[in-house]
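S.K.: structure, please.
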Amino acid sequence: MEFPVLKNDRLLRAARGEEVDRVPIWVMRQAGRYLPEFRELRSKHGFFSICQNPELAAEASLQPIRRFDLDACIIFSDILVIPQALGMTVEMLPGVGPVLPEPLVSSDDIYKLDVTADITKKLSYVGEAIRITRHKLDGKVPLIGFSGAPWTLMGYMIEGRGSKTLAKAKAWLYQDPNASKHLLKVITNSVVDYLVMQACAGAQLLQVFESSGEHLGPELFKDYALPYIKDISSRVKGRVNELGLDYIPMTIFVKGGHYALEDLAESGYDVIGLDWTIDPVEARQKVGSRVTLQGNLDPCALYAPEEDLRRYIKEMVKKFGKSHYIANLGHGIYPDMNPDRVAALIDAVHEA
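M.R.: Prediction:
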């Protein structure tokens, strides 16, 4: 498939550990509610209606690229399209967020999932959105595709919504390890197919979000998250290679996963995303120069006066160093954030 020639490859070069002329930056959840243009789009269309309409998803993806001097675009979608493709209902409720009204209650409920679903076909709208976005970007910056990681998706599928403890999902790990691993394998297979489809559609970097890693300690992570994270990177990269596609770097982001950095450095990913709870110097000491690091400004720091914000960013970049580094927040941008603060963040990274 022919796409416009890429003009800015900083992100991809940094992800591969190559030299760059300046630190690349993109922002998790950069396409979303903090932008007035997105709120205007959202006032006319439901959340998942935007996700499932390739033209609208492309428009949402491109909005921050038109406004800011970013080094990457990320496709507008949601991690919960995987449970949807497996036959679960997912609704986006105002003031609540995503809700799965019929969550998995017991291991028997696993057999209600459509485990034979053709993920490539069911989520083809994401692939079409990627193709449209690549063309409309006209090579300005690379396009990132993504998926939720198996443990994070399992949590939503059992809890039925976001949770501060994930107690129901963690109970499965302790009470029924075999069923838990079976479910995680089902989800893993879907994630692999989904990411390969995104690569075929034109995604140039793939990020896996283990957003619920903070709910697992070292032992549970090694049993119920790490094996599936590693399986995803191995199988996706293998299939991308078999298909003759250009090398596609992969990023793993484990929120609260400071305890797993050494293991993540050996998990087959090119980039490790960090949240704001770990010092970059400590992180680099743990992973060495084997991988690129991404992150990790506290999203709340964007509320700070601009002079303070610029100081925080300068210190962050100094700690990470300008090699093997991609600047980002330590988690997604908050929906009430003033877009001017994002502009200040980007300018400060460029100046650091």
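S.K.: from now on I want contacts and neighbour counts done on CA atoms only, so please keep to that.
M.R.: OK.
S.K.: the chain: strands as residue ranges?
M.R.: For the chain, the strands defined by DSSP state E occupy 73-74, 91-93, 97-99, 143-148, 205-210, 250-254, 271-273, 292-297, 325-329.
S.K.: quick check: which of these is nearest to Glu219?
M.R.: Among the strands of the chain, the nearest to Glu219 by C-alpha to C-alpha is strand 250-254 (15.0 Å).
S.K.: any chance of the strands of the chain in JSON lines with distance to Ala129 as columns?
M.R.: JSON lines is the format used below for the strands of the chain (distance: least, C-alpha to C-alpha, whole Å):
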{"stretch": "strand 73-74", "distance to Ala129": "11"}
{"stretch": "strand 91-93", "distance to Ala129": "20"}
{"stretch": "strand 97-99", "distance to Ala129": "21"}
{"stretch": "strand 143-148", "distance to Ala129": "10"}
{"stretch": "strand 205-210", "distance to Ala129": "15"}
{"stretch": "strand 250-254", "distance to Ala129": "20"}
{"stretch": "strand 271-273", "distance to Ala129": "24"}
{"stretch": "strand 292-297", "distance to Ala129": "25"}
{"stretch": "strand 325-329", "distance to Ala129": "24"}
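S.K.: how about the ones you listed in CSV, adding mean neighbour count and distance to Asn189?
M.R.: Formatted as CSV, the entries for the strands of the chain read as follows, by neighbours: other C-alpha atoms under 10 Å; distance: least, C-alpha to C-alpha, whole Å:
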stretch, mean neighbour count, distance to Asn189
strand 73-74, 28, 23
strand 91-93, 14, 23
strand 97-99, 16, 23
strand 143-148, 25, 12
strand 205-210, 24, 14
strand 250-254, 25, 17
strand 271-273, 26, 22
strand 292-297, 26, 26
strand 325-329, 27, 29
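S.K.: mind checking these for the one nearest to Lys44?
M.R.: strand 91-93 (14.7 Å).
S.K.: counting by contacts, list what the closest one packs against.
M.R.: helix 47-52, strand 97-99 (3 or more C-alpha pairs under 8 Å, 6 or more residues apart in numbering; DSSP states H and E).
S.K.: would you do the same for the sequence below? I want to compare the two.
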Amino acid sequence: MASFPPLKNNLILRAARGEKVERPPMWVMRQAGRYLPEYHKVRAGHDFFEMCRTPEIASTITLQPIERYEDLDAAIIFSDILVIPQAMGMVVEMVEKKGPHFPEPLETPEDLAKLKRLGEGCDVKKELGYVFEALTLTRQKLAGRVPLLGFIGAPWTLMAYMIEGGGSKTFTKAKSWLFKYPEDSQKLLQDITDVAVEFLAQQVVAGAQMVQVFDSWAGELSPVEFAEFSLPYLRQISKRVPERLAELGQEQVPMTVFAKGAWYALDALCDSGYNVVGLDWTHDPAEARKIANGRVTLQGNMDPNVLYGGKEAIDKAVKRIVEGFGGGKQGYIVNLGHGVTPGVKPEDLGFFLRKNHEYGSA
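M.R.: Just a heads-up that it's a prediction; the model follows:
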């Protein structure tokens, strides 16, 4: 088991556990990535998944925003949610200006036989060892400056990619499976969940101090389908990961769930076993606080596109959101309502962080 330097800034861990803090901690989704010029210098000459699979490169990219922004209170490992389908035997490519592409997506339930399952061809420690190496290396390089976050894609979101073959505007193929083949859909979701649980637990072994589950396509489901095909598996993950960590002799870590677009499920998500519930920008902060009623810490939720609006717009939005979360000194983690987009100017994100620090410390 790796030995790591002592943590100097545990603000986000305390906030995630519901403790009162001196100011709300800050990090942003996709903080290590395409909006940073230093990222593009590293990216030149490398395939996206090659960077994910090269621990030294992944570690370097993870640290770039930490080196640039002194206000960040967490680093999140540079990786991708689609490494789980890869570990299950699917080919995933990252196509420039298009996004992820599966040359051979799942078309019928018969295709499930092609997948590797946990303990049946899918050895998580072997298939995803590069992620664990990157986590351990990054944790050492951080030298305790801030905690390191790990993450996974949620089962429904991964299933959608695996069937659609990439991103989609309609999700016709993936949602057709839910209606045509509900039992086979549940089987696939369970197989993904089993891999996800082990992957997340091993990320903690490797050095992750907090983890997040991204259900990026949750909002494509109706409340009925979300309750049947997403929420049960999110609940499994929140229950089984701590159990697996106990088996591995590991300390427990805070867990976050982010179900983008599933505004209707906030009450259920607050009871789904996670310490933190991430909010997209469709939530009103004050209303979300009422619904949560102290059960969880809330995270979010400024629209990332406000970052294109200039300093006045950013200032106004940050002030409104911090006030909406009651000042943010208990039960709140600063973030955007989704990831930083590629065209954002780094200095505008820096201004967003500084204003949150200013208003959150008041």
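S.K.: need the TM-score from the superposition.
M.R.: After superposition, the two chains reach a TM-score (TM-score structural alignment, normalised by the length of structure 1) of 0.99; 352 aligned residues with a C-alpha RMSD of 0.7 Å.
S.K.: could you measure the counterpart of Val322 of structure 2 in structure 1 against Ala117 of structure 1, distance?
M.R.: Using TM-score structural alignment, the equivalent of Val322 of structure 2 in structure 1 is Val317. Separation of Val317 of structure 1 from Ala117 of structure 1 (C-alpha to C-alpha, to the nearest Å): 44 Å.
S.K.: and the contacts of the top helix by length along structure 1?
M.R.: The longest helix of structure 1 (DSSP state H) is helix 177-201. Helix 177-201 of structure 1 is contacted from outside by 82, 107, 110, 115, 119-120, 123, 126-128, 130-131, 145-151, 153-154, 172-173, 205-206, 224, 228, 231-232, 235-236, 239-240, 245, 248, using C-alpha atoms under 8 Å, 6 or more residues apart in numbering.
S.K.: how about it, aligned to which bit of structure 2?
M.R.: The aligned range for helix 177-201 of structure 1 is 182-206, by TM-score structural alignment.
S.K.: mind listing what's buried in the matching stretch?
M.R.: Neighbour counts over stretch 182-206 of structure 2 (16 or more other C-alpha atoms under 10 Å) mark 184-186, 188-206 as buried.
S.K.: stretch 210-230 of structure 2 too?
M.R.: 210-221, 223, 226, 229-230.
S.K.: ok so, going back, out of the strands of structure 1, which comes closest to Cys51 of structure 1?
M.R.: strand 91-93 (11.7 Å).
S.K.: and the closest one against structure 2, how far off on average?
M.R.: Compared with structure 2 after fitting, strand 91-93 of structure 1 deviates on average by 0.5 Å (mean C-alpha distance after the TM-score superposition for structure 1).
S.K.: what range in structure 2 matches that strand?
M.R.: Mapped onto structure 2 using TM-score structural alignment, strand 91-93 of structure 1 spans residues 93-95.
S.K.: could you do stretch 212-225 of structure 1 as well?
M.R.: By TM-score structural alignment, stretch 212-225 of structure 1 lines up with residues 217-230 in structure 2.
S.K.: which outside residues touch that stretch?
M.R.: For stretch 217-230 of structure 2, the external contacting residues (C-alpha under 8 Å, 6+ apart) are 154-157, 160, 171, 178, 186, 189, 259-265.
S.K.: for PyMOL, write the select line for the buried members of the residues you listed.
M.R.: Selection of buried members from these for PyMOL, criterion 16+ other C-alpha under 10 Å:
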select buried, resi 154+155+156+157+160+171+178+186+189+259+260+261+262+263+265
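S.K.: what residues in structure 2 pair up with stretch 242-253 of structure 1?
M.R.: By TM-score structural alignment, stretch 242-253 of structure 1 lines up with residues 247-258 in structure 2.
S.K.: what's the closest of the buried residues of stretch 210-230 of structure 2 to Gly337 of structure 2?
M.R.: Ser216 (11.3 Å).
S.K.: how about Met161 of structure 2, what's its match in structure 1?
M.R.: One thing to correct before we go on: residue 161 of structure 2 is Tyr, not Met. Under the alignment (TM-score structural alignment), Tyr161 of structure 2 maps onto Tyr156 of structure 1.
S.K.: leaving out chain neighbours, which residue sits closest to its match?
M.R.: Gly162 (6.5 Å; C-alpha to C-alpha, 6 or more residues apart in numbering).
S.K.: how about the helices in the stretch 251-352 of structure 1?
M.R.: Taking DSSP state H, counting those that start in this stretch, the helices of the stretch 251-352 of structure 1 run over residues 261-265, 280-287, 306-320, 339-351.
S.K.: can you list those helices in CSV and add distance to Glu102 of structure 1 and mean neighbour count?
M.R.: Below are the helices of the stretch 251-352 of structure 1 laid out as CSV (distance: least, C-alpha to C-alpha, whole Å; neighbours: other C-alpha atoms under 10 Å):
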stretch, distance to Glu102 of structure 1, mean neighbour count
helix 261-265, 33, 19
helix 280-287, 40, 16
helix 306-320, 43, 17
helix 339-351, 37, 18
